[in-house]
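Student: quick one: sequence plus predicted model below, questions after.
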Amino acid sequence: MNLKISGHHLDVTPALREYVTTKLAKVLRHFENVIDVSVLLSVDNHKETSQRAEISLHVKGRDIFVESADGDLYAAIDLLIDKLDRQVVRHKDRLHDHQHDGIKYRTLGTTPTDD
């Protein structure tokens, strides 16, 4: 997995880098097939919610993009990780829900049911 953390109008300190990686580890334990992760942390002084966090996660078969904004950068990262966690779990469920028994392995007289 390639991890890229960058800042826009912001210096990414080792504390911020460590915070993002520990929070991201929580998400990555749900899904192992992550190819590339790109995190962008930015500060914009023109808006009310001036701290933004964006993440682009490339997994096998899909790109997931999530963004969040808050007055505090750590709170924005927390919101970002919560949104990303929900999307990764949903993507994993979609991958695993489409697996059914093949026709030649079904017993005679049974039909597939909608669970």
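Tutor: Received it, and whenever you're ready, just let me know what you need. Numbers count the residues shown, from 1 in each chain.
Student: okay, CA-based contacts and neighbour counts for the rest of this
Tutor: OK.
Student: buried residues of the top helix by length along the chain, list them for me.
Tutor: The helix that spans the most residues within the chain, counting by DSSP state H, is helix 73-97. For helix 73-97, burial by neighbour count (16 or more other Cα atoms under 10 Å) applies to 73-82, 84-85, 87-88, 91.
Student: out of these, which comes closest to E67?
Tutor: Distance to E67 across those (Cα to Cα) is lowest for L80, with 6.1 Å.
Student: could you find the closest non-adjacent residue to that closest one?
Tutor: S68 (5.5 Å; Cα to Cα, 6 or more residues apart in numbering).
Student: take the one below as the second:
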Amino acid sequence: MQTSVTFKNLDPSDHLKSYISDKLDRFDKYLYNPGEANVVLSVEKFRHIAEVNIIGDRLNIVGKEETEDMYAAIDMVLDKLEKQIKKNKQKVRERRSGKGKAKTAMGEPTGAVVMEDDGERRVMVQNIEYKPMDVDEAVMQMDLVDNNFLVFTNARSDRVNVLYRRKDGNYGLIQPNP
């Protein structure tokens, strides 16, 4: 990602520039084409302000945070931008697949009946879409969407995996044997 850093009322620091460029590199996995980031770091009395503008993939996302520590402000604004990018990308995916128009087409559970000796037991069948991603990205996706499990294709092994939330709050991963 092409990054330009501007300092206002603050001495230019190569360490801050490298910190920001390293943090912004994690957004490359969300953008299909190379993006451009304009960063403005400023200090007003005791407030440290970080403002980031990311342009790429028909997106123009702006975030601004102010705290008493510049590094904390940078981390907070980048977390905010990551949420915005994921939300925007999800909207684009839903529009392309047509999910927004026809809600009954995908994702609606359908009932299949399984007969047992003592009676009838219902099995709910739900069709889901899964996409290739890393385990780290799947964990971030689970944090954004409050589900108990996530089915995805592992980008490294090209196999279907299931990430689930355990009762103790940690995550579990189910992988097929090679």
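Tutor: Cool, got the structure. Just so you know, these numbers come straight off a predicted model, no measurement behind them.
Student: circling back to that earlier point, so which bit of structure 2 is the longest helix of structure 1 matched to?
Tutor: Under TM-score structural alignment, the match for helix 73-97 of structure 1 in structure 2 covers residues 70-94.
Student: how much does that stretch stray from structure 1?
Tutor: On superposition with structure 1, the mean distance recorded for stretch 70-94 of structure 2 (mean Cα distance after the TM-score superposition for structure 1) is 0.8 Å.
Student: ok, the buried residues of helix 73-97 of structure 1 vs D44 of structure 1, which is closest?
Tutor: Of all these, D44 of structure 1 sits closest to L73, with 11.3 Å by Cα to Cα.
Student: list the contacts of the residue most central in space within structure 2.
Tutor: Centroid-nearest residue in structure 2: K86, 4.5 Å away (criterion: Cα atoms, centre = their mean). Applying Cα atoms under 8 Å, 6 or more residues apart in numbering, we find K86 of structure 2 in contact with Y30.
Student: coming back round to it: assign a three-state SS to the residue nearest to L80 of structure 1, would you?
Tutor: Here S68 of structure 1 is recorded as strand under DSSP: H, G, I helix; E, B strand; the rest coil.
Student: right, and it touches I81 too?
Tutor: No: counting by Cα atoms under 8 Å, S68 of structure 1 stays clear of I81, with 9.2 Å between them.
Student: what sits in contact with each of the two?
Tutor: With Cα under 8 Å, 6+ apart, S68 of structure 1 and I81 have no common neighbours.
Student: surely D25 of structure 2 forms part of a helix?
Tutor: Yes: secondary structure of D25 of structure 2 (three-state DSSP): part of a helix.
Student: ok, it touching M1?
Tutor: Yes: if you go by Cα under 8 Å, D25 of structure 2 and M1 touch, sitting 6.2 Å apart.
Student: more neighbours, those two?
Tutor: More crowded of D25 of structure 2 and M1, by other Cα atoms under 10 Å: M1, with 19 against 13.
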